[in-house]
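In: Sequence plus the predicted model coming up.
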Amino acid sequence: MIEKQMEVKFLGVRGSYNLSNTQSVKYGGNTSCIQIVIEDQIIFLDAGSGITKVEKPFNDFDIHILFTHYHWDHVLGLPFFSTLYTKKDKVHVKGMKPEYYSLKEVLALLFNPPFCPIMWSKVQDKLHIEEIPEQSTFYIKNIRVDTILLMHPGGALGYKISYEGMSIVLLTDIELSKEFSSYKLEREKLLKFVQGADILVMDAALTNEEYYGAVGSNKIGWGHSTMEECIHLSEDAGVKKTYITHYLPYREDQQNDALEKEIREKYPTVFLAREDESLLLKSL
């Protein structure tokens, strides 16, 4: 019997903006991008600055970029994704319809002066662009992809990638909060979506103290969840392993270490995601 597997790699886990300093080495300074390799398909969830770290050309793979949304930290790496310029076959790009624009129009904005020296006319024929519904199911060969709309300014999509009985869920950017009247309904939908996942990767940028303003400014309505909400959701959904992501951009390695130590004493299957960390799921 042939073994099936999903290879997952965190290329960028920082939120809001990327940075490079001696205090952000362990968890990394690049913004949102997860690489998933399944058979001859490679899926990138978002194209933050992390996508610039891709080393292989993946010439023999079909390449798919699935956008959660179009804030800078999730798209800024696309013009610098070198494989885009060297690959003979088109790169498949999917995402929900942005505010005010089509997906094609948003991508075109990324590739024109004065923001980028690379003209859209040089790139557009290299992309196969498709807008998808906010709640949908589609297939990449025999890989199932489900989407769910998340609470975030302008909206964002959550993705569930399922293959041969294995699944990984990405929920970023998301504000799951009791401060909103829709909390109970949103949480019920998320529980169903996440239920039984092997891996949950969730935006949990804030502690309760940070979210409610006991430390720093009040961050209600900023579009990001607390670590507490993430942990409780993963526990109730029976997730096997949970990885917290989308850190506050100024949070240092030492602070993340302390937070992870405190969390894992009570919840040993919850981790803080680290840039360049790889995970392997196998199924017979």
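Out: Cool, got the structure. Residues are numbered from 1 along each chain as shown.
In: use CA for all of it now, contacts and neighbours both
Out: Noted.
In: can you give me the helices in the stretch 151-284 of the chain?
Out: Using DSSP state H, counting those that start in this stretch, the helices assigned to the stretch 151-284 of the chain run over residues 183-194, 208-212, 227-237, 253-266.
In: could those helices be laid out in JSON lines, adding distance to Lys4 and mean neighbour count?
Out: JSON lines is the format used below for the helices of the stretch 151-284 of the chain (distance: least, C-alpha to C-alpha, whole Å; neighbours: other C-alpha atoms under 10 Å):
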{"stretch": "helix 183-194", "distance to Lys4": "22", "mean neighbour count": "15"}
{"stretch": "helix 208-212", "distance to Lys4": "40", "mean neighbour count": "16"}
{"stretch": "helix 227-237", "distance to Lys4": "24", "mean neighbour count": "19"}
{"stretch": "helix 253-266", "distance to Lys4": "30", "mean neighbour count": "14"}
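In: Pull the contacting residues for the nearest residue to Asp146 once chain neighbours are set aside.
Out: Residue nearest to Asp146 in three dimensions, not counting chain neighbours: Thr137, with 4.5 Å by C-alpha to C-alpha, 6 or more residues apart in numbering. The neighbours of Thr137, taking C-alpha atoms under 8 Å, 6 or more residues apart in numbering as the test, are 144-147.
In: change it to 7 Å
Out: Residues near Thr137 by C-alpha atoms under 7 Å, 6 or more residues apart in numbering: 145-147.
In: would you list the helices of the stretch 151-284 of the chain in CSV and tack on distance to Phe44?
Out: Below are those laid out as CSV (distance: least, C-alpha to C-alpha, whole Å):
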stretch, distance to Phe44
helix 183-194, 19
helix 208-212, 29
helix 227-237, 22
helix 253-266, 25
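In: what's the closest of those helices to Leu281?
Out: Nearest to Leu281, of all the helices of the stretch 151-284 of the chain, is helix 183-194, at 16.7 Å by C-alpha to C-alpha.
In: let's bring in a second model and compare:
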Amino acid sequence: MKAEIVSTGTELLLGETINTSAHYVAGKLSSLGIEVDYHTTVGDNPERLEQVLRQAIGRSDLVVTTGGLGPTIDDLTKELVAKVMDIKMALDPSSLEQIKQFFGRRKAPMPKNNEKQAYFPKDSKILPNPIGTAPGAIIVKNGKTVIILPGPPFEMTPMFDNFVWPELQQTIKPEAERMNERVLKVFGMVESAIEEVLVDLMNLPNLSMALLAKRAEMHIRLVARSSEKSSAEAEKVLDNAETEIRRRLGNKVFGRGQETMLGIVGQLLKDEKYTIATAESCTGGLLGA
């Protein structure tokens, strides 16, 4: 399954807001074996958003959008998805009632323009939003699935976890391709030197490898694909790749996953029963802490 994430909001393009929602969604999709081929960010411009949506829906099986579900005139994600997929918009009475209750709990009248947030492409599966006034939706037509989510991460994340994630787990077939990931951490080698040593491994079947610079470290990101219901096949591919990488790079590989240089060094000191004595001046006990 090929997927694309479309993020809307001029604040994202201007760098005023970090796009953490796309990062979160991409990680969750990848963990299900859904290959995310594109991330697209577009401002609050209806012509450009329509163009982006047409392209995304045309080339991807699954499109996840974030943002553009507010009550203002420039919030047009739902309307443009409906236009691109040739679906009429319809009022969802349940969503309208939930929005009214949202304002009622705050002892405030619902502004008229918030009613817009209760309209969806017809026959959508509505995703409730107990935190805000922007419900999401899942639209399926002609083999294409579009998932519409709110932009703010504090609204998007629980909606994804509580409603989208279970839906995807049921939708993705057990025999579908899965992806397992492992990160090896390297110290004392630059990216080009690592590539020279590992270049032939980068074309192994069912394995993809990426080199990522992380300050003083280099990370080797390994992703293995498997068609098995379990992840055993993918784990075997990762194990074999890690063994060969460690053989070639030796002790330049100091850890993997969540392991850190500080933690590894600390454990080595403990294993060898070494102690460290320090003398501090002008640091207020920071080193000792």
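Out: Ah, there it is. These figures come from a predicted structure and were not determined experimentally.
In: Work out the TM-score between the chains.
Out: Remark: TM-score between the superposed chains equals 0.27 [TM-score structural alignment, normalised by the length of the first structure]; 146 aligned residues with a C-alpha RMSD of 6.9 Å.
In: wait, which of the contacts of Thr137 of the first structure is closest to Leu109 of the first structure?
Out: Thr147 (24.9 Å).
In: and the closest one, how many residues sit next to it?
Out: Residues lying near Thr147 of the first structure (other C-alpha atoms under 10 Å) number 25.
In: Spatially nearest residue to it, not counting backbone neighbours?
Out: Tyr159 (4.7 Å).
In: was I right about that neighbour contacting Leu150?
Out: No. Here Tyr159 of the first structure does not reach Leu150: they are 10.1 Å apart, not a contact under C-alpha atoms under 7 Å.
In: These two: who's more crowded?
Out: Neighbour count, other C-alpha under 10 Å: between Tyr159 of the first structure and Leu150, Tyr159 has more, with 25 against 22.
In: So Gln169 of the second structure belongs to a helix, correct?
Out: Yes. Assessed with DSSP: H, G, I helix; E, B strand; the rest coil, Gln169 of the second structure lies in a helix.
In: quick one: what helix or strand has Leu107 of the first structure in it?
Out: helix 103-110 (DSSP states H and E).
In: Now do the buried residues in that helix.
Out: 103-104, 106-107, 110 (16 or more other C-alpha atoms under 10 Å).
In: So which of these is the closest to Ile63 of the first structure?
Out: For those, the nearest to Ile63 of the first structure is Leu107 (16.8 Å; C-alpha to C-alpha).
In: measure that closest one to Ile42 of the first structure for me?
Out: 20 Å (C-alpha to C-alpha, to the nearest Å).
In: separation between Phe235 of the first structure and Val270 of the first structure?
Out: Not Phe; residue 235 of the first structure is Glu. From Glu235 of the first structure across to Val270 of the first structure, the span is 9 Å (C-alpha to C-alpha).
In: again with Asp257 of the first structure
Out: Taking C-alpha to C-alpha, one finds Asp257 of the first structure at 13 Å from Val270 of the first structure.
In: again with Leu185 of the first structure
Out: 25 Å.
In: before we move on, back to that, and the contacts of Thr137 of the first structure as TSV, adding secondary structure and distance to Thr83 of the first structure?
Out: Output for the contacts of Thr137 of the first structure, formatted as TSV (DSSP: H, G, I helix; E, B strand; the rest coil; distance: C-alpha to C-alpha, whole Å):
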residue	secondary structure	distance to Thr83 of the first structure
Val145	strand	23
Asp146	strand	26
Thr147	strand	26
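In: need those in a markdown table with distance to Asp62 of the first structure, can you?
Out: Formatted as a markdown table, the contacts of Thr137 of the first structure follow (distance: C-alpha to C-alpha, whole Å):
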| residue | distance to Asp62 of the first structure |
| --- | --- |
| Val145 | 15 |
| Asp146 | 19 |
| Thr147 | 20 |
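In: out of the helices of the stretch 151-284 of the first structure, which comes closest to Glu7 of the first structure?
Out: Nearest to Glu7 of the first structure among the helices of the stretch 151-284 of the first structure is helix 183-194; the distance by C-alpha to C-alpha comes to 19.3 Å.
In: Now do the helices in the second structure.
Out: In the second structure, the segments counted as helices under DSSP state H are 10-13, 20-31, 46-59, 77-84, 93-104, 153-159, 165-171, 191-198, 232-249, 261-271.
In: would you turn those helices into a markdown table with distance to Lys214 of the second structure?
Out: Below are these laid out as a markdown table (distance: least, C-alpha to C-alpha, whole Å):
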| stretch | distance to Lys214 of the second structure |
| --- | --- |
| helix 10-13 | 24 |
| helix 20-31 | 17 |
| helix 46-59 | 31 |
| helix 77-84 | 36 |
| helix 93-104 | 44 |
| helix 153-159 | 25 |
| helix 165-171 | 30 |
| helix 191-198 | 10 |
| helix 232-249 | 18 |
| helix 261-271 | 12 |
